[in-house]
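Visitor: heads up, no residue letters with this:
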């Protein structure tokens, strides 16, 4: 009797069979594979979406920054430099710091002088800025224009200013004589040119956009190597500058000012998108 009870007790305390354990392991394996696949798929979607959003954000920022600078450029200061090999495309311009109308300036045929007066409309003119009057494109004269060639006598450096009532007196670094009168007596003030360069670097699969500044006035538009170190503005730009330029410039004519066409193509995760944006230089001499 005691032996029978012991056998029944052992039967009640028995564990899982091998078949049951294998079945459970298989079921758990299937569940883990399914859950992990779902997690991996979701993570991949998140990573790809984040990459696309990042490229979209930086491309919008770069295009918007270029647009603002181009619209605020001194008239006839926009020029384009392209490498025949497709290694780079650079657009150079001179941003306006302030502008006003002049009352009295030493302009030919008047004699050279070291001072002039303008209307003080609340503008801020700092020492070291350049006063510019009636800049025109003169590609036939030395292959450059008025802005970048000092001998054209369209820009002169301001040494100091003083204000009386609604008039501001400009003192230049020496006796100056501007070449021509502005038809609307407009005077612009600016610091130094800036450049945006789309560059195809050796060993890099895509094109990068850099912004250069503080390199001074250079008569012949410089390549990126002649402007120091640039600030990275955007990357992931398709490497096809030779076949598909990122910048095009329509020169001014009697009907309209210069128009800059921004057409960079960005690529990310095997997908591409292209901007087709036109910017007009709104200022006139």
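Guide: That came through fine. Note that the structure is predicted; figures quoted are calculated from it, not measured.
Visitor: okay, CA-based contacts and neighbour counts for the rest of this
Guide: OK.
Visitor: doesn't residue 215 lie inside a strand?
Guide: No - counting by DSSP: H, G, I helix; E, B strand; the rest coil, residue 215 is not found in a strand; it is coil.
Visitor: which ones are touching it?
Guide: By Cα atoms under 8 Å, 6 or more residues apart in numbering, the residues touching residue 215 are 192-193, 227-228.
Visitor: in addition, the following structure is provided for comparison:
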């Protein structure tokens, strides 16, 4: 049966055959679907690789930012540490932050009412060359901390982590740091404020630059690879032995503790003490890891130990 329809052109009288329109055949449809699938698969493979590369790059960039921010924070703290107060033990770094500082009058002055610090004997007051804000309760004074150590630990009377002098290097009972509990009072004395200790005390050495430092305890960065963290502890009492465990005192009872960075795979600290001609150097190696991405940064911090 012929399904074609016929019409007659009224003008020409010619018969015109019209066949119904035909679509894709089944074979053509299969070919189109197959080709479309191949092209889509190729595009998906290319874009998935690009997306994976972008995600990996973003993860590495984030780890680098975390590591750099952590190293900058540690560097700032070390630059504000009491001279010769840095000490390390593997994955732990300890130092004594400076809360305030100034210069003291070290010799008599013709000015009426002048008061100087006499290192040769017990003394309980001295004038500051300038002004000083009243320190927080429990603060201590440090003058000319040598930071000397020997085989048995901090040398008495010359290292703020040690005990008072036995009389070998400096007068017996003297020290580079005022005793705990010997509170400091600052009196506004016009141009030169007056610092007074509750009890008279003898400092071990006279600072060549006549500098003193006010401190409120020690601070530590402790790396815990088990938890994948570096934590900062501050405001705890000065110890003769360096504390390295954040889970026990004095670090566990420190006045403040905070997470510095996580995703830590490994970290280490080393310290090369300086000399009178050369600054000390703290080397920090930090490796962070996240979802298989790993970055390792090394930073060296120059520590000025001039007192």
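Guide: Received, thanks. What you see is a predicted model, and the numbers here were worked out from it, not measured in a lab.
Visitor: follow-up on the earlier one: between the contacts of residue 215 of the first structure, which sits nearest residue 109 of the first structure?
Guide: If you rank these by distance to residue 109 of the first structure using Cα to Cα, residue 192 comes first, at 28.1 Å.
Visitor: what lines up with that closest one in the second structure?
Guide: The alignment partner of residue 192 of the first structure in the second structure, by TM-score structural alignment, is residue 217.
Visitor: likewise for residue 23 of the first structure?
Guide: In the second structure, residue 23 of the first structure lands on residue 31 (TM-score structural alignment).
Visitor: got the buried residues for stretch 94-102 of the second structure?
Guide: 94-101 (16 or more other Cα atoms under 10 Å).
Visitor: just checking, what packs against the longest helix seen in the first structure?
Guide: Determined from DSSP state H, the single longest helix within the first structure is helix 18-71. Applying 3 or more Cα pairs under 8 Å, 6 or more residues apart in numbering; DSSP states H and E, we find helix 18-71 of the first structure packed against strand 231-237, strand 265-268, strand 277-280.
Visitor: turn the ones you listed into a markdown table, columns for mean neighbour count and distance to residue 128 of the first structure.
Guide: Conversion of those to a markdown table gives the following (neighbours: other Cα atoms under 10 Å; distance: least, Cα to Cα, whole Å):
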| stretch | mean neighbour count | distance to residue 128 of the first structure |
| --- | --- | --- |
| strand 231-237 | 18 | 24 |
| strand 265-268 | 19 | 39 |
| strand 277-280 | 16 | 28 |
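Visitor: sec struct for residue 260 of the first structure, please.
Guide: strand.
Visitor: and the counterpart of it in the second structure, what does it touch?
Guide: Applying TM-score structural alignment, one finds that residue 260 of the first structure aligns to residue 282 in the second structure. By Cα under 8 Å, 6+ apart, the residues touching residue 282 of the second structure are 269-272, 300-303.
Visitor: tell me how far residue 282 of the second structure lies from residue 22 of the second structure.
Guide: Distance from residue 282 of the second structure to residue 22 of the second structure, counting by Cα to Cα, to the nearest Å: 83 Å.
Visitor: alignment lookup: residue 160 of the second structure to the first structure.
Guide: That one, residue 160 of the second structure, aligns with residue 147 by TM-score structural alignment.
Visitor: the longest helix of the first structure: average distance to aligned residues in the second structure?
Guide: Superposed on the second structure, helix 18-71 of the first structure shows a mean distance of 1.6 Å to its aligned residues (mean Cα distance after the TM-score superposition for the first structure).
Visitor: what about that helix, distance to the chain center?
Guide: Centre-to-centre, helix 18-71 of the first structure and its host chain are 30 Å apart (Cα atoms, centre = their mean, to the nearest Å).
Visitor: now the angle between strand 231-237 and it, please.
Guide: Inter-element angle recorded for helix 18-71 of the first structure and strand 231-237: 130 degrees (by axes from the mean of the first three to the mean of the last three Cα atoms, to 10 degrees).
Visitor: need the next SSE after helix 18-71 of the first structure, C-terminal direction.
Guide: strand 79-82 (DSSP states H and E).
Visitor: what packs against that next one?
Guide: By 3+ Cα pairs under 8 Å, 6+ apart, strand 79-82 of the first structure packs against strand 88-93, strand 247-250.
Visitor: dump those to a markdown table, plus distance to residue 111 of the first structure.
Guide: Putting these into a markdown table (distance: least, Cα to Cα, whole Å) gives the following:
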| stretch | distance to residue 111 of the first structure |
| --- | --- |
| strand 88-93 | 31 |
| strand 247-250 | 37 |
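Visitor: which one of those is the most hemmed in?
Guide: Per residue and on average, the most neighbours among those fall to strand 88-93, with a mean of 23 (mean count of other Cα atoms under 10 Å).
Visitor: other residues contacting that strand?
Guide: If you take Cα under 8 Å, 6+ apart as the criterion, strand 88-93 of the first structure is touched by 70, 73-74, 77-83, 193-200, 221, 223-224, 241, 245-247.
Visitor: just the buried ones among those residues, please.
Guide: Here, 16+ other Cα under 10 Å leaves 70, 73-74, 77-82, 193-200, 221, 223-224, 241, 245-247 buried among those.
Visitor: turn the helices and strands packed on helix 18-71 of the first structure into CSV, including distance to residue 167 of the first structure.
Guide: Listed next are those as CSV, based on distance: least, Cα to Cα, whole Å:
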stretch, distance to residue 167 of the first structure
strand 231-237, 39
strand 265-268, 49
strand 277-280, 32
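Visitor: select, out of these, the one closest to residue 138 of the first structure.
Guide: strand 277-280 (19.8 Å).
Visitor: centre of the chain to the closest one, how far?
Guide: On the basis of Cα atoms, centre = their mean, strand 277-280 of the first structure is displaced by 14 Å from the centre of the chain it belongs to.
Visitor: so the closest residue to residue 162 of the first structure other than its chain neighbours is in which element?
Guide: Leaving aside its chain neighbours, residue 162 of the first structure sits nearest to residue 169 (5.2 Å; criterion: Cα to Cα, 6 or more residues apart in numbering). Under the criterion of DSSP H and E, residue 169 of the first structure resides in strand 167-176.
Visitor: what packs against the helix or strand following that strand?
Guide: Where DSSP H and E defines the elements, the next helix or strand beyond strand 167-176 of the first structure is strand 186-190. Secondary-structure packing of strand 186-190 of the first structure (3+ Cα pairs under 8 Å, 6+ apart): strand 98-104, strand 130-133.
Visitor: out of these, which one sits most buried?
Guide: Using mean count of other Cα under 10 Å, strand 130-133 ranks as the most buried of those, with a mean of 23.
Visitor: identify the residues contacting that strand?
Guide: Outside strand 130-133 of the first structure, the residues touching it (Cα under 8 Å, 6+ apart) are 154-158, 178, 180-182, 186-191, 285.
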